[in-house]
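Participant: Got a sequence here, can you model it:
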Amino acid sequence: MIDEETRYEAVRSRDARFDGEFFFAVETTGIYCRPSCPAVTPKRQNVRYYPTSAAAQRSGFRACRRCRPDAVPGSAEWNTRADTVARAMRMIGDGVIDREGVAGLATRLGYSARQVQRQLTAELGAGPVALARAQRAHSARVLLQTTALPVTEIAFAAGFASVRQFNDTIRDGYGTTPTGLRAAAPRGPRGPVTPSTGLPLRLAHRGPCPTGPLLDLLAEEAVPGIEEVTGAPGARVYRRTLRLPHGAGVVAVDERPGGPRRTATGGIRHGGWLDARLHLTDLRDLTTAVQRLRRLFDLDADPYAVDERLGADPRLAPLVAARPGLRAPGTADPDELAVRALLGPADVRRLVARYGKALDAPSGTLTHLFPEPAVLAAAEPGGLLGALTTALADGTLRLDAGADRDTAHRALLALPGMDPGTAATIRARALGDPDAAPEPGSYGLPVPDAWRPWRAYALWHLWAAGTPPHAVATPCPRPAPRPHTPTGSP
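Facilitator: As a prediction, this is how the structure comes out:
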C-alpha cells in the first residue's frame, strides 16, 4: 500500500513511476490527474487520492485535458496479483462486462454479482459497471480524436448501450460533449477507419521498455500466415492476426518506443509508448484488442520494482543494468500460446494451413487466424495436443484474462504427458504470472527464491542475454540448457 506522504511526494515531484498506480484529484478545480501531470502542484489539503480513474469520476471529478489520466498504463497490481479483484480487473479490461454484463463477470469469478460489487467498491472505490464505463469512455475518446467516424457509430463501437448514455459519460468524465472532445484533439481526426488505413494507437507504458529482445523472440517464433516481423533491427514492425469476440483483427506494432519526454518544468518524464495500427472488422473489439496487445508486450509492468529486486542479485545485476525495464513476453491469444508451446514450428505451420480460418481479405503475408481449440480437438483428438485442446474447448482448462492461475496450472499438469517446464511456460506467458518458473529439477534448472516475485522476468533476462541459467543460478547436478519449449519460448 502507498501511504499518503509517498503519494503527495510523487505528485509534487511529478513522478511518472506512479502513473496508473493511483490518481489524484484537486477539490478546488474538480479535475483529476495522473501523478506526473505537469500542471502546478496543488496544495496538500486540496488533494484527494483514488485507486482508479473510475473512482475519481464516480466522486464527480473530470479528467485533466493536459495529462489525460485515462491514457496511463494500467496498474501493475492487476497482473501481479491473483486474487478476485485482480482477476476481475483483468476481465473488465478484456471487455467481459461489455459482452456478458456484471452477471457474466460474477459467474466467471465464482461469486454473486452482489459480492463482486462489494469487493470492487471496497478496494477500488468503484463497482464493475463504473469501471467498465470509464474504460468505454477512454475507447470513445481514442475514436473521437483519431478518426472521422460519426459520433453515433463511435458510441456503440465503444460499448455504450445508447447515445444518451454515451453523451452523459463523456460529459461527466471530460467536462465536454463528444463533439467538443473531438475538437480538442491536438491534431484533429486523422480520417476514416478503412481496411487500408486502420486505427492509429499509442500503447502507453511506464519506465524504459526495450523492445528488441521481445521482437527477437517474436521473429524466432513467427508462424507464416498469422504473424511476421519485418524491417531492420531497431526499426522492425511486428504484425499479426487477432481472433476477437466480434470478428478478426490485424495489428502492426513498431519496435521503436516513443519517449521519454521533457516536461513543462524542464524535467524528464520517463515512460513512453509503442506506436501501433489496428485493423478491425468490428470496432466493438477495440478495447479487447488493445488489452491483448498490452499483455503481449507486458506494457502494464512496473519495471522499477522488477529491476530493483533482480538488480540486487549480483548474478543478475549486470543483465538488469544492460536491459533496464526488460518486459516479459506474454501472448495475444492464450489458447494459441498453449498449443504452440507443445509443438515444433513445422507442426504449428501445418495446423494453421490445414485448420486456420482464412481472413476475408489477406493483409500482405497475413492470411489466417490461428485455429480455435474446438476445431483442433475435433480434427486431431489424440495425444497431449488433443487432451489440451479438448480441455480448452470444454472449459475444463481456462487460460483467459480472468482465469485462476493455480487452478489452471493444476489442470495443465493433470493432462497426460504434460511436463512441468511446459506448464510453467504456459503459466508465465498465457496467464501472465510474473513469478512463474519451472519446478525444481525441470530442465535441471534451480530458480532461487531470492528472485521472487519476479522469477519469470529473471529467466527472461537470462534468455535475452543468451546466458545459460546454470552459469548464474545455484549449482545443479548437471548443466542446464537455456529454458525453452519446442517453439523457442523462454
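
Participant: C-alpha from now on. contacts and neighbour counts both.
Facilitator: Noted.

Participant: Contact partners for Ile226?
Facilitator: 240-241, 366-370 (Cα atoms under 8 Å, 6 or more residues apart in numbering).

Participant: Which single one of these is nearest to Gly402?
Facilitator: Phe370 (21.4 Å; Cα to Cα).

Participant: Disregarding residues adjacent in the polypeptide, which is nearest to that closest one?
Facilitator: Excluding its sequence neighbours, the residue lying closest to Phe370 (Cα to Cα, 6 or more residues apart in numbering) is Gly356, at 5.1 Å.

Participant: how close does the one you found get to Gly325?
Facilitator: Distance, Gly356 to Gly325, using Cα to Cα, to the nearest Å: 35 Å.

Participant: same check, this time on Ala232
Facilitator: Going from Ala232 to Gly325 by Cα to Cα gives 22 Å.

Participant: Tell me which of the two has more neighbours.
Facilitator: Between Ala232 and Gly325, counting by other Cα atoms under 10 Å, Gly325 is the more crowded of the two (22 against 9).

Participant: The more buried one contacts Pro208, correct?
Facilitator: Yes: at 4.9 Å, Gly325 and Pro208 qualify as touching, with contact defined as Cα atoms under 8 Å.

Participant: contacting residues around Val348?
Facilitator: 223, 340.

Participant: A helix includes it, no?
Facilitator: Yes: assigned with DSSP: H, G, I helix; E, B strand; the rest coil, Val348 falls within a helix.

Participant: So Ala358 sits against Leu369, correct?
Facilitator: Yes: judged on Cα under 8 Å, Ala358 makes contact with Leu369 at a distance of 6.4 Å.

Participant: higher neighbour count, those two?
Facilitator: Neighbour count, other Cα under 10 Å: between Ala358 and Leu369, Leu369 has more, with 24 against 17.

Participant: Now show me the structure for the sequence below, then we'll compare the two:
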Amino acid sequence: MDEETRYEAVSSRDARFDGEFFFAVETTGIYCRPSCPAVTPKRKNVRFYPTAAAAQTHGFRACRRCRPDAVPGSAEWNVRADVVGRAMRMIGDGVVDREGVPGLAHRLGYSSRQVQRQLNAELGAGPVALARAQRAHTARILLQTTALPVTEIAFAAGFGSLRQFNDTVRQIYARTPSALRAEAGTGLGIAVRQAGTTGIPLRLAHRGPYAAGDVFDLLAAGTVARVEEITGEPGRRTYRRTLRLPYGTAVTSVDERSAGNWLDARIHLTDLRDLTTAVQRLRRLLDLDADPYAVDELLSDDPALAPDVAARPGVRSPGSADAEEFAVRALVGDAAAGELVETYGKALDVPCGALTHVFPEPAVLADAAGDPDLRALATALADGTVRLDAGADRDEAEQALCRLPGIGPTTAALIRMRGLGDPDVDPYGTPGASGWRPWRSYGVRRARRAAQPQISAASQAPVTSRHAKSSTSTE
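Facilitator: As a prediction, this is how the structure comes out:
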C-alpha cells in the first residue's frame, strides 16, 4: 500500500488494516490503529509506520481510545519465510526477552548487526524496540487485570529494572503504572483484579470474520486426554489445555462464543514471565493473526470453493500451541499420544479438573519411548537436528523431518502446515490447489471440510494405529 491508500483506510476507519500498519499524528504526538474512532487528522500531519514499535521509537504514544497495542498481529509475519518474518515470529514468542538479541541472531543464523539492520530497514525498529513494545503491552494487561505489585509486574513483563519499566510505560501510555492500573481501560474492573485465583482474563483480538465453530470442531475431534478438553454445547464451547512454557506451565481456556472481534480467554500461569509466550502460542493455535479478507477474496475466485466462502466467511487454518507436541501427535495419532501423556507426561502441581498433565518433552520420549520411529523423532527434536520453534526455517524443517524413519512427505507437510503455521501448504495433492497460493492451507481446509461428513467428537472412533489415526487431528 502507498501512503495515499493508507490515508484512505484511515479516513474510512477501515478495521481490515488494524495491525497491518499504524498512523501517527504529529500535532498530538499520538499513534493509532487505522480504525480509530477519533476525528480523522489532516493528511499533512499524518505519518505511517509498519509497527507500533516504530511509532514509539519516533516518540509517539499510544492512543487511549483505540488502544493500538491490542490489535491483531500482521498476517505478513506468518506468510513470510525470510529473516524478517522469522525474526518477528520469534520476537513474538519471547526469544529476545529470554536470550537477548545475540540469541535471536544465533537462531536466525545471522550476526546481531545484520538482524538489527534488516529489521530497522523494513520495520522502522530493531529487535530491542520490538520486544520493548511487546513488554509494554504485557505490562498493561497485568496492571489492569491483576492485583500484583508493580515491582512483580515489571519483571514478569520482561523488563530488566523497575526504572526501565516506569520510563517505558510513561513514554508509551503517557501515564504512570499506577494511573494506568486505576484506569482499568479493559473494562474488567476491580472485581476481576481482586479475583487473583481465577487467572488472567484476556481478549484475543482477531481481524474480520472468524469461523469459530469450524476451529472448535477441529479441536474437539482431536483432543488428548489430560492435556486438552472441550466442554459445552456447539456455539458455546470452551477449549481448555495445558502448556509447557520456558519458565513453567500454564492452563489456558478460550471461549467459542464472542460478542466482538475477539475471543475471551483466561490463562493460569505458574510463572508470570510466560504470559507473552502463552498468548502468542494460543494465537498461533487459533490462527488469530490471519487476514480473512485477503484469503476469502482469493479463494472465492475458485468456483469449487466460492459457495463455501460465501456461506462461511473467515475460515481459519489452525496451527498448534506446541509444534514439537504436534509432530509427535502427527506421527503416532491422538489416542497413542494420550497414552504417552499418561506414561511420560509431567503432572501439574495442581490439577485443574480433567487437565492433569503437560505433554512430555522430546528428551523424555527419546530416552523412554519404545517405538523406534518415535524415538528417532524425539531424539532429533531434543538435539536440534529438527527445529520446530517459532522462527524455524520451514523448508529445512520439512526436509529434516522427511529424513526420519516413519515420517513421509504427507506427515512432514502436515507438521509444516499446523506445527509451523505455514499458510501455504497442501499436504494432500489437492486438485486445483496451485491456484490458491499463497493461501493453500486455507483452501485445503475448506476443500477437505466440504468433502468429508461432519463427525462429532463424541462419535469419533478411537484410534489404535498411527496409520489409522483420525484425519481431523492433523487436517
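
Participant: Any chance you could compute the TM-score here?
Facilitator: Comparison of the two superposed chains (TM-score structural alignment, normalised by the length of structure 2) gives a TM-score of 0.94, and 458 aligned residues with a Cα RMSD of 1.5 Å.

Participant: returning to what we had before: overlap in contacts of Gly325 and Pro208 of structure 1?
Facilitator: Pro303.

Participant: buried ones in the helix or strand hosting Asp216 of structure 1?
Facilitator: If you go by DSSP states H and E, Asp216 of structure 1 is part of helix 212-221. For helix 212-221 of structure 1, the neighbour count (16 or more other Cα atoms under 10 Å) marks 212-215, 217-219, 221 as buried.

Participant: tell me the contacts of Thr288 of structure 1?
Facilitator: Counted by Cα under 8 Å, 6+ apart, Thr288 of structure 1 has contacts 93-95, 244.

Participant: Contacts only, for the closest residue to Arg257 of structure 2 other than its chain neighbours.
Facilitator: Closest residue to Arg257 of structure 2 apart from its sequence neighbours, by Cα to Cα, 6+ apart: Arg236 at 5.4 Å. The contact partners of Arg236 of structure 2, by Cα under 8 Å, 6+ apart, come to 255-257.

Participant: SS state for Arg236 of structure 2?
Facilitator: Note that with three-state DSSP, the state of Arg236 of structure 2 is coil.

Participant: again, but for Leu348 of structure 2
Facilitator: Classified using three-state DSSP, Leu348 of structure 2 is strand.

Participant: Tell me if I'm right that it and Ala354 touch.
Facilitator: No: counting by Cα under 8 Å, Ala354 is not a contact partner of Leu348 of structure 2; they are 11.2 Å apart.

Participant: higher neighbour count, those two?
Facilitator: Neighbour count, other Cα under 10 Å: between Leu348 of structure 2 and Ala354, Leu348 has more, with 16 against 13.

Participant: do you know how far the more buried one is from Ala195 of structure 2?
Facilitator: Going from Leu348 of structure 2 to Ala195 of structure 2 by Cα to Cα gives 21 Å.

Participant: Could you do Ala81 of structure 2 as well?
Facilitator: Between Ala81 of structure 2 and Ala195 of structure 2 the computed distance is 42 Å (Cα to Cα).

Participant: the more surrounded of the two?
Facilitator: Each of Ala81 of structure 2 and Ala195 has its neighbours counted (other Cα under 10 Å); Ala81 has more, 17 against 13.

Participant: quick revisit: among the buried residues of helix 212-221 of structure 1, which pair sits farthest apart?
Facilitator: Gly212 and Glu221 (14.3 Å).

Participant: which ones are touching the residue lying closest to Ala16 of structure 1 once chain neighbours are set aside?
Facilitator: Distances taken as Cα to Cα, 6+ apart place Ser36 nearest to Ala16 of structure 1, at 4.8 Å, with adjacent residues excluded. Counting by Cα under 8 Å, 6+ apart, Ser36 of structure 1 makes contact with 10-11, 13-16, 18-19, 67, 269.

Participant: The counterpart of Ser36 of structure 1 in structure 2: which element?
Facilitator: Per TM-score structural alignment, the equivalent position to Ser36 of structure 1 in structure 2 is Ser35. Per DSSP H and E: Ser35 of structure 2 is located in neither a helix nor a strand.

Participant: do the same with Ala412 of structure 2
Facilitator: helix 409-414.

Participant: Mean deviation, that helix versus structure 1?
Facilitator: Superposed on structure 1, helix 409-414 of structure 2 shows a mean distance of 1.0 Å to its aligned residues (mean Cα distance after the TM-score superposition for structure 1).

Participant: any idea where the strands of structure 2 begin and end?
Facilitator: 22-25, 30-32, 46-49, 61-62, 200-205, 228-231, 238-244, 249-255, 262-269, 346-352, 355-358 (DSSP state E).

Participant: Run through the helices of the stretch 1-150 of structure 2 in chain order.
Facilitator: Secondary structure of the stretch 1-150 of structure 2 (DSSP state H, counting those that start in this stretch): helices at 3-11, 52-57, 76-79, 83-92, 95-108, 112-123, 127-145, 150-156.

Participant: mind checking which of those helices is nearest Arg403 of structure 2?
Facilitator: helix 95-108 (21.6 Å).
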